[in-house]
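A.B. asks: model this:
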Amino acid sequence: MKNIVMAPEDWLKLIQSAKKTAIIQDGKRKVHFLMEDDREMVEEYHLETNVLVRRAWREKGKLGQDIGWTVEVGDPEPKNQDNLDISGIRESSAAPFVTRRVTKTALEWRIRNLTYPKHIYSVSAEDDGSLTVRTSNKKYFKKIIVPDLERIGLKPEQDRISFTHQYNTLIITYKKPPLLLEMEKKVLNEIMQLKSRKEGDVQCPTS
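C.D. replies: Here you go, the predicted structure:
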C-alpha cells in the first residue's frame, strides 16, 4: 500500500487517536486500529518479547470497496489456487518473493528463490527512500519501500545496511536508527495500556 511521509509526531498522534481493541491469542497480543482517516491496521506482538511479528492493512479500492488485507510485516496471506481456465497463467513457485520481519534492533527482508552467490548482489540506499537490490549479472532488480522510515520522515542510510545469502535466500538487515527505536517504544507504550481480553472471554459492550 502507499504510505505517507510524515513527521514522527504525526504518526504517533494517528496511533493515539485511533480506536483500538486488543486480544490475547495464540501467544500473541493482537491489536486492531481504526484510524481517524478510516484506514484499518492490525498488528500482532509476541507476548514474551513484545516484538512485532505481523502488521497488515485493510485495502480499499477507488470506489471504497473492500479489496482485502495487505501484509506489511510477516508472512503473506495464502493465495487462492489460480484457475487456469480463467487466467491461463499461473505464477511460478520458483519466482523470487519478499517477506518482511522485525527484530528489536533491525528491520529485515528475505528474498527467497535467489540462487546466485552473495558476491553477485548489491543493496543500496536511494534518495527516493527505497532500498534497491541489484545483481551484477543484471538478472534481478528490486526496489524495496521502507514504510517504517517513511512514517517518521527518514530516508535509509547506507551504513545501516548489511546482507547475507544462504539457502537460496537473500537476507537484508537494516539497523534501526534511534528515532525509529524511540517511536516504536512510544507506540508499544500505547498498546500496553490497552485492556487486552483473552480468547474466549466475553467481550463487554463499549460505552
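
A.B. asks: all contacts plus neighbour counts: C-alpha atoms, from now on.
C.D. replies: Will do.

A.B. asks: mind listing residues that contact stretch 182-197?
C.D. replies: Where contact means Cα atoms under 8 Å, 6 or more residues apart in numbering, the residues beyond stretch 182-197 that reach it are 8, 12, 15-16, 20-24, 29, 31, 203.

A.B. asks: again with stretch 80-98
C.D. replies: With Cα under 8 Å, 6+ apart as the test, stretch 80-98 has contacts from 109-114.

A.B. asks: switch to 10 Å and redo it
C.D. replies: For stretch 80-98, contacts defined as Cα atoms under 10 Å, 6 or more residues apart in numbering pick out 75-76, 109-115, 140, 142, 144, 168-171.

A.B. asks: these in strands, which ones?
C.D. replies: Using DSSP state E, 109-112, 142, 144, 169-171 are the members of those that sit in strands.

A.B. asks: just the buried members of the contacts of stretch 80-98?
C.D. replies: Buried members of the contacts of stretch 80-98, scored by 16 or more other Cα atoms under 10 Å, are 76, 109-114, 144, 169-171.

A.B. asks: alongside the first, I'd like the structure of this one:
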Amino acid sequence: MATGPVAMAGSSWLERLRAARKSALLQDGKRKVHYLFEDGRELAEEYDLETSQLVARKWREKNALGRSGKWQVEVGEPNMAPGGALDSELIKESSSNPIFVRRDTQTSFQWRIRNLPYPKEVYSVSVEKEQRCCVIRTSNKKYYKKFSIPDMDRYQLPLDPAALSFTYANATLIITYRKPQEIRAAEEELQQELKKIKAANDGEGECKTQ
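C.D. replies: Have a look, this model is predicted:
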C-alpha cells in the first residue's frame, strides 16, 4: 500500500531523516520543520511546542519536468486554499460526504472519519496483513475504505491486528492503532534531534542546517 514518498526502502527511516537538509521555524505555538531529501522530495511537519506531539505532516515531490507538485497531507486537516476553501480537487465534495483525517496521539496513530451517520454496530475494522493495510466495512454496504499506515511501512514493521480498535460517537468513527515500541522510541530520538536545530522565530528568516 505504500506508494510515492512514503515508500522509501533501504537504510533506516531515522537515518534518512538525519541525513536530510532541515530547517525549523517557531510559529503559533508550533515547531515547524522542513526536510529536503537528496532526491528532491520535501517533508513538512508541525509539532506542538509544549507536548512535542505531531499535529501535521505533508509531502511534496517534483514532477517529470522538475517542478514541485502539490502538498499531499498525511497527518492533519486537508489543505485549505486562500479564503478557507479546500484544495481544488476537493471543492466539489459535498459537505455531507465522509471526511477522513489522521490525528495522532503520543501512543497511537489515529484516524477520524466524520459524517458517518450509521449506528456503531454496523462498522467493522480489520487488518489485512498481506496487503499491509486496514479496512473499514459496514454491514449495510454504505461505506468501505482501505488505508495504509505509512509509518509502519517506513519502519518495515508488521501490522498487528491486536493493536487496532475503534469507537463511534457524534457521527464520527475514531480508529486507533497502538504504536509499537520501536516507533515510539524512534520518535523520542527524533525529537531530541529536532531540538538541536536552531529554529527561527516567526518574522525571521528560516535558519537552515544539515
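
A.B. asks: circling back: need the ones in strands among the contacts of stretch 80-98 of structure 1 in JSON lines with distance to residue 120 of structure 1, can you?
C.D. replies: Formatted as JSON lines, those follow (distance: Cα to Cα, whole Å):
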{"residue": "109", "distance to residue 120 of structure 1": "17"}
{"residue": "110", "distance to residue 120 of structure 1": "16"}
{"residue": "111", "distance to residue 120 of structure 1": "14"}
{"residue": "112", "distance to residue 120 of structure 1": "15"}
{"residue": "142", "distance to residue 120 of structure 1": "14"}
{"residue": "144", "distance to residue 120 of structure 1": "18"}
{"residue": "169", "distance to residue 120 of structure 1": "13"}
{"residue": "170", "distance to residue 120 of structure 1": "11"}
{"residue": "171", "distance to residue 120 of structure 1": "14"}
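
A.B. asks: so what's the alignment partner in structure 1 of residue 7 of structure 2 up against?
C.D. replies: Under the alignment by TM-score structural alignment, residue 7 of structure 2 pairs with residue 4 in structure 1. Residue 4 of structure 1 is in contact with 11, 147, 150-153, counting by Cα under 10 Å, 6+ apart.

A.B. asks: and what of residue 36 of structure 2?
C.D. replies: Neighbour list for residue 36 of structure 2: 17, 19-23, 42-44, 60-61, 210 [criterion: Cα under 10 Å, 6+ apart].

A.B. asks: please redo it, this time with the cut-off set to 7 Å
C.D. replies: For residue 36 of structure 2, the contact set (Cα atoms under 7 Å, 6 or more residues apart in numbering) comprises 20-22, 42-43.

A.B. asks: closest one of the residues you listed to residue 68 of structure 2?
C.D. replies: residue 42 (9.1 Å; Cα to Cα).

A.B. asks: quick one: the helices in structure 2, in order.
C.D. replies: For structure 2, the helices defined by DSSP state H cover 13-19, 150-154, 181-194.

A.B. asks: from the ones you listed, which stretch is densest packed?
C.D. replies: Of all those, helix 150-154 carries the top mean neighbour count, a mean of 19, counting by mean count of other Cα atoms under 10 Å.
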